[in-house]
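Chemist: Quick one, fold the following:
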Amino acid sequence: MNEIAGQDTSLTTVQRRMGNRDIAEGAARTAVLRRRYDAPIDDVWNAITTPDRVDRFFLPLSGDLRAGGSFALQGQASGEILACDAPHLLRLQWTPPGDPGYSDQVEVRLTADGPDATWLELEHASVADVFRNDPDTGCYGVGTGWEGPLHYLGEYLRGVLPDRPSTEWYTFDEAEELRLANYRGTEWAKVEAQHARNTGHA
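Modeler: Below is the predicted model:
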């Protein structure tokens, strides 16, 4: 197990829900994650928009980082920066690698909770079938996938992570990641089932 990672304490801090909204690609489903960080809003904003800080808890980031510019997260996604309203709103076109023929949209919304805490809400919208979670088959959607980076963001803001790029300190532990994915995927499967009941769509 990656001793730095210690993710169990964050599993119950994430508020999860699913929804629907229109994006450029059409009518999309959404996975929404919400959690609170004990850090001022300006610090959280800076951490998620500054390349030298993003790569401490997530992946190397490059591009023309302004509204109308573009970004690339190494090995993960690239796209246009659709909106950037510091320190409250970041909206990205999110195109997975390998040219899948569509682009998702990721929106991050920050709200101050007093001077020393911040609520972060991340919404991932897609017209593709990227939401299904079935631990029995090892199928995990984008909601499950975002929980790790949001955990590491919290650890980074707390000063727990090394002040080095994550590629230098992160060690992948397959068994541990599968355990965490099973927990998260089970929770998201419940959210997905509830959303289907509420909307009348399987």
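
Chemist: Going by C-alpha atoms from here, please, whenever you check contacts or count neighbours.
Modeler: OK.

Chemist: Nearest the middle, which residue of the chain would you pick?
Modeler: The residue lying closest to the centre of the chain (CA atoms, centre = their mean) is residue 146, at 3.4 Å.

Chemist: in the lengthiest helix in the chain, what's buried?
Modeler: Taking DSSP state H as the criterion, the chain has its longest helix at helix 174-199. Neighbour counts over helix 174-199 (16 or more other CA atoms under 10 Å) mark 180-189, 191-192, 195 as buried.

Chemist: Let's have those in CSV, adding distance to residue 124.
Modeler: Converted to CSV, those look like this (distance: CA to CA, whole Å):
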residue, distance to residue 124
180, 20
181, 18
182, 20
183, 20
184, 16
185, 16
186, 18
187, 17
188, 14
189, 16
191, 15
192, 14
195, 15
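
Chemist: Those: which two are farthest apart?
Modeler: Greatest spatial distance among these (CA to CA): 180 and 195, at 22.6 Å.

Chemist: I'd like the secondary structure assignment at the nearest residue to residue 127 once chain neighbours are set aside, please.
Modeler: Of all residues beyond its chain neighbours, the one nearest residue 127 is residue 28 (4.4 Å), with distances taken as CA to CA, 6 or more residues apart in numbering. Using DSSP: H, G, I helix; E, B strand; the rest coil, the structure places residue 28 in strand.

Chemist: Now show me the structure for the sequence below, then we'll compare the two:
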Amino acid sequence: MIRTPTGKLVKTADGTDLVLTRTFRAPIDDVWASVTESERTARWYGPWKGDAGQGKTIQVQMVYEDSPEWMDLTIDACEPPSRLAVSTVDDMGTWRMELILAENGGTTELKLVQHLDKAEIVGDVGPGWEYYLDMLVAARNDEKLPSFDEYYPAQKEYFLGQLDG
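Modeler: Okay, here's the model as predicted:
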């Protein structure tokens, strides 16, 4: 099964953002816990360890990657239960991301924003974030986790096609 991509590239004053959204029939505090508590992030992304807090660095393990090594992740902003901004550096460069949550009538919208230093990487990272957000949905619903093959390379052209838009 090939998944339908939803992410959008958005031009900003500082460059380009990749924005992906998922909606949950759950209170904001419950969704916040799914993206911030290690035992819950382990179900869809990977665990983390360390002393969490704004301005601090924790270690995260992306267990669904080819080489699930622990990596440093800096918490740039933490405003429970509505905003978490993090950053990390790896071989591909600097990754700056935000999770923005908003609740309306018992439904919570989660928006993942990656501030792209190089927009041309969107063909590779866009499908990855679609995959991880769908992993979050599946984990929260106690459903079978999707396979990355359902996202990449099938979604690559969708994201690259937004570069010219």
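
Chemist: Please state their TM-score.
Modeler: TM-score for the superposed chains, counting by TM-score structural alignment, normalised by the length of the second structure: 0.81, backed by 158 aligned residues with a CA RMSD of 2.6 Å.

Chemist: Residue 73 of the first structure corresponds to which position in the second structure?
Modeler: Aligning on TM-score structural alignment places residue 73 of the first structure opposite residue 60 in the second structure.

Chemist: OK, contacts around its match?
Modeler: Contact analysis of residue 60 of the second structure by CA atoms under 8 Å, 6 or more residues apart in numbering lists 46-49, 70-73.

Chemist: Of those, which ones are shared with the first structure?
Modeler: By both residues aligned by TM-score structural alignment, their matches' CA atoms under 8 Å, the contacts of residue 60 of the second structure still in contact after alignment to the first structure are 46-49, 70-72.

Chemist: State the pair within these that is farthest apart.
Modeler: Across those (CA to CA), the longest gap, 13.1 Å, separates 46 and 72.

Chemist: Residue 123 of the first structure corresponds to which position in the second structure?
Modeler: Residue 123 of the first structure maps onto residue 113 in the second structure, by TM-score structural alignment.

Chemist: For the second structure, which segments are assigned as helices?
Modeler: 28-36, 38-41, 122-140, 156-160.

Chemist: most packed of the ones you listed?
Modeler: Here the criterion is mean neighbour count by mean count of other CA atoms under 10 Å, and of the helices of the second structure the winner is helix 122-140, at a mean of 21.

Chemist: Can you tell me what residue 198 of the first structure aligns to in the second structure?
Modeler: Using TM-score structural alignment, residue 198 of the first structure lines up with nothing in the second structure.

Chemist: Please tell me how far residue 99 of the second structure sits from residue 90 of the second structure.
Modeler: Per CA to CA, to the nearest Å, residue 99 of the second structure is found 20 Å from residue 90 of the second structure.

Chemist: meant to ask about residue 100 of the second structure, not that
Modeler: Using CA to CA, we find residue 100 of the second structure at a distance of 23 Å from residue 90 of the second structure.

Chemist: do the same with residue 107 of the second structure
Modeler: 35 Å.

Chemist: quick one: which of those two has more around it?
Modeler: Ranked by neighbour count (other CA atoms under 10 Å), residue 107 of the second structure and residue 90 place residue 107 first, with 15 against 9.

Chemist: can you pull the contacts of that one?
Modeler: 23-28.

Chemist: Show the contacting residues for the closest residue to it other than its chain neighbours.
Modeler: Nearest-residue entry for residue 107 of the second structure: residue 25, 4.5 Å, with adjacent residues in sequence omitted and distances by CA to CA, 6+ apart. Contacts for residue 25 of the second structure were tallied using CA under 8 Å, 6+ apart; they are 106-108.
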